[in-house]
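**Q** Sequence and predicted model, in that order:
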Amino acid sequence: MSIAAYSKFNMYRDQLFSLAASLEDEVLLNEAFLLEKDEKKQLEIYYAPFEYVNEQAKVVIVGITPGLFQMKQSYSTVINASDQLTNNEEILREVKNNSSFQGPMRKNLITMLDELQLHKHLGLSSTNELFSTASNLVQTTSLLPYPVFYKGKNYSGSTPNMLKNELLKKYVVDCFATELKSMDNPLIIPLGVNVSKVLDFLAENNYIESNSILNGFPHPSGGNGHRHKQFSENKDAMIERLEVYFKKNESKKVEFGSLPRI
């Protein structure tokens, strides 16, 4: 477990500690935390401390980008942690724990993952343990690790196209792909079609292995009215893919374990 190589937390730590607990939007979307902008495409990227990496993770759940709500939650966590925690890694781990798919989205996510029997492959009674006692098995992350806003609103992942915009593509490759390289070929669960497209691109360009991607998984947001239909249509194929992925990984362990000790 560690801090992402691209982390900027040291640069912003003191600024975050100095903020008042009552966080208004204008405090967050402020020049002080603006990382980059593409004026032509009306994109802005702001800093938020989502830089903790669980290198031991067996499962990586991938969204598009943290939204304003998650950004606010991450800042509040840092402010509250400043009295008790001094270690950067501990603070960033606390941020990650406090912002992993809260509310109905988490419930929907767990329901679908349990239907796919993922918990059985991990030796759990339910995937809800990934968000409590078995959190050491999961990494929750985003293709774009920092909050991205398009025309002042949360970026949805479609307009502009992530792979055709050089600014966004740079963050996908330099941050997300680098984060994955620090792990041992985990199962990657893309939340929605836009995430799947980017993961396919990374697989085609040898950043990740294509057989580790659970394609067909819908975004668990309550606002995604197509999620039930999409899940139903892809359920059997996803169950089969999980079987293949875990069987292959198990055979790798056996093969490695049979090597003579030096």
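**A** Right, received. Where do you want to start? Numbering: from 1, shown residues only.

**Q** can we go C-alpha only for contacts and neighbour counts from here?
**A** Noted.

**Q** Please enumerate the helices of the stretch 1-150 of the chain.
**A** For the stretch 1-150 of the chain, applying DSSP state H, counting those that start in this stretch gives helices covering 9-17, 25-28, 68-81, 88-98, 104-115, 118-121.

**Q** Select, out of those helices, the one closest to residue 55.
**A** helix 88-98 (12.2 Å; C-alpha to C-alpha).

**Q** Next, the buried residues of stretch 209-224.
**A** 209-221 (16 or more other C-alpha atoms under 10 Å).

**Q** same question but for stretch 222-235, I mixed them up
**A** Quick answer for stretch 222-235 (16+ other C-alpha under 10 Å): 227, 231, 235.

**Q** swap in stretch 28-37?
**A** 28, 29, 33, 37.

**Q** same thing with stretch 171-188?
**A** Neighbour-count burial for stretch 171-188 [16+ other C-alpha under 10 Å]: 171-173, 175-180, 182-183, 185-188.

**Q** and for stretch 9-23, what are the contacting residues?
**A** Residues outside stretch 9-23 that contact it (C-alpha atoms under 8 Å, 6 or more residues apart in numbering): 33, 49, 51, 72, 75, 76, 78, 79, 82, 88.

**Q** biggest helix in the chain, by residue count?
**A** helix 227-257 (DSSP state H).

**Q** which parts of that helix are buried?
**A** Buried residues in helix 227-257 (16+ other C-alpha under 10 Å): 227, 231, 235, 238, 239, 241, 242, 245, 246.

**Q** ok and that helix relative to helix 104-115, angle-wise?
**A** 60 degrees (axes from the mean of the first three to the mean of the last three C-alpha atoms, to 10 degrees).

**Q** for stretch 45-65, how far is the first residue from the last?
**A** 10 Å (C-alpha to C-alpha, to the nearest Å).

**Q** how far does that stretch sit from the chain's center?
**A** 4 Å (C-alpha atoms, centre = their mean, to the nearest Å).

**Q** and if you look at stretch 117-130?
**A** 19 Å.

**Q** Contacts for that stretch next, please.
**A** 110, 113, 114, 135, 136, 137, 138, 239, 242, 246.

**Q** also this one, for the comparison:
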Amino acid sequence: MPELLFSRYRARIQRLDLAQVATPADIPEAFLLGREGRYSAHYIPFESVNTAARVVVVGITPGFVQWKNALREAQRQMKAGAGDDAVLRAARLAGAFSGAIRPNFVALLDAVGVQRWLGIASCATLFDQDAGLVQVSAVLRHPIFVDGKNYSGSPPMARNAFLRGLMLRWFAEEARLLPDALYVPMGGSVSDALDWLAGEGVIRRDRILHGLPHPSGANAERVAYFLGRKEKKTLSAKTNGTQIDAAREGLVAQMDALFADR
């Protein structure tokens, strides 16, 4: 395992008064990992890697709220006397996929057969008794802010030298520990980044599950159609049913092939 940055930041996290950090601009300079032009990267205790994971859920980057939640949980764990491994596990899982996004996400994975590949009844158990099978991750492990605001995936990560370097430094390190896992991109910008990383030899292209609609409430129509809960003729003009059909068929075929090769 690579050396953890946490050992350098432990005392800084303990001393930090989170009540005084109301915006990204308030994050103390001691947490700055790097800056280039409008972009800044800040440390978050997200170094815990579940090397037994078979599914890696990949977002863009932690946002400011997630940064605060993670540091708050790390402080709580340290105050309770937890060891470094426990602190890092708890910090990374703090708030992951809570609320309405979780049932949509589970239903999408089950719809293409991920649960069958894992040998479980439903991906719902990935958030309790089968949590050992999943790693919640981000292409950019540490929060990225652009002009003091959350980075949202635009401009594309692979087109920016600063962001490319961060992907290769942190995400590639994580991926090396999970060579046989499935990678589930949360959104188009993450899909593009994972494709670029596959081209760099960081992950296997056949292990990326492209085409799942993002499970957020804002994407409700696409999710409903993908899951067969809405008829094609009732779709609004903003939803391309034919494209979703093709994505679903491709994902089912991909999972069938992976299941056959187990």
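**A** Arrived safely, thanks for sending. Nothing here was measured: the structure is a model prediction, and the numbers come from that model.

**Q** in the stretch 101-250 of the second structure, which spans are strands?
**A** 134-138, 144-146, 149-150, 182-185 (DSSP state E, counting those that start in this stretch).

**Q** against the first structure, where does the last one fall?
**A** Right, strand 182-185 of the second structure. Counting by TM-score structural alignment, strand 182-185 of the second structure lines up with residues 187-190 of the first structure.

**Q** Mean per-residue distance, that stretch versus the second structure.
**A** Aligned to the second structure and superposed, stretch 187-190 of the first structure gives a mean residue distance of 0.9 Å (mean C-alpha distance after the TM-score superposition for the first structure).

**Q** export the helices of the stretch 1-150 of the first structure to JSON lines and tack on distance to residue 146 of the first structure?
**A** Converted to JSON lines, these look like this (distance: least, C-alpha to C-alpha, whole Å):
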{"stretch": "helix 9-17", "distance to residue 146 of the first structure": "12"}
{"stretch": "helix 25-28", "distance to residue 146 of the first structure": "12"}
{"stretch": "helix 68-81", "distance to residue 146 of the first structure": "9"}
{"stretch": "helix 88-98", "distance to residue 146 of the first structure": "13"}
{"stretch": "helix 104-115", "distance to residue 146 of the first structure": "20"}
{"stretch": "helix 118-121", "distance to residue 146 of the first structure": "28"}
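
**Q** Between these, which one is closest to residue 43 of the first structure.
**A** Comparing these by C-alpha to C-alpha, helix 68-81 comes nearest, at 14.1 Å.

**Q** Against which helices or strands is the closest one packed?
**A** On a contact count with 3 or more C-alpha pairs under 8 Å, 6 or more residues apart in numbering; DSSP states H and E, helix 68-81 of the first structure meets helix 9-17, helix 88-98.

**Q** what about 10 Å?
**A** Helices and strands touching helix 68-81 of the first structure, by 3 or more C-alpha pairs under 10 Å, 6 or more residues apart in numbering; DSSP states H and E, are helix 9-17, helix 25-28, helix 88-98, strand 153-154.

**Q** Point out the most buried one among these.
**A** Highest mean neighbour count of these: helix 88-98, a mean of 20 (counted as mean count of other C-alpha atoms under 10 Å).

**Q** and for that one, what span of the second structure is it aligned with?
**A** Counting by TM-score structural alignment, helix 88-98 of the first structure sits on residues 84-94 of the second structure.

**Q** Leaving out the residues flanking it, which one is nearest to the residue nearest the centre of the first structure?
**A** Central residue of the first structure (C-alpha atoms, centre = their mean): residue 141, 1.2 Å from the mean position. Sequence neighbours aside, residue 62 is the residue nearest to residue 141 of the first structure in space, at 5.1 Å (criterion: C-alpha to C-alpha, 6 or more residues apart in numbering).

**Q** What's the one you found aligned with over in the second structure?
**A** Match for residue 62 of the first structure (TM-score structural alignment): residue 58.

**Q** Quickly note the distance from the closest residue to residue 62 of the second structure other than its chain neighbours to residue 13 of the second structure.
**A** Excluding its sequence neighbours, the residue lying closest to residue 62 of the second structure (C-alpha to C-alpha, 6+ apart) is residue 143, at 4.9 Å. Applying C-alpha to C-alpha, the value for residue 143 of the second structure to residue 13 of the second structure is 16 Å.

**Q** Residue 207 of the first structure against residue 180, yeah?
**A** Yes - with contact defined as C-alpha atoms under 10 Å, residue 207 of the first structure counts as touching residue 180 (8.5 Å).

**Q** Alignment lookup: residue 107 of the second structure to the first structure.
**A** So, by TM-score structural alignment, residue 107 of the second structure is matched to residue 111.

**Q** who touches residue 151 of the second structure in this structure?
**A** 39, 40, 60, 61, 62, 63, 64, 140, 143, 144, 145, 157 (C-alpha atoms under 10 Å, 6 or more residues apart in numbering).

**Q** from these, which is closest to residue 241 of the second structure?
**A** Distances from residue 241 of the second structure to the contacts of residue 151 of the second structure, taken by C-alpha to C-alpha, are shortest for residue 60, at 25.5 Å.
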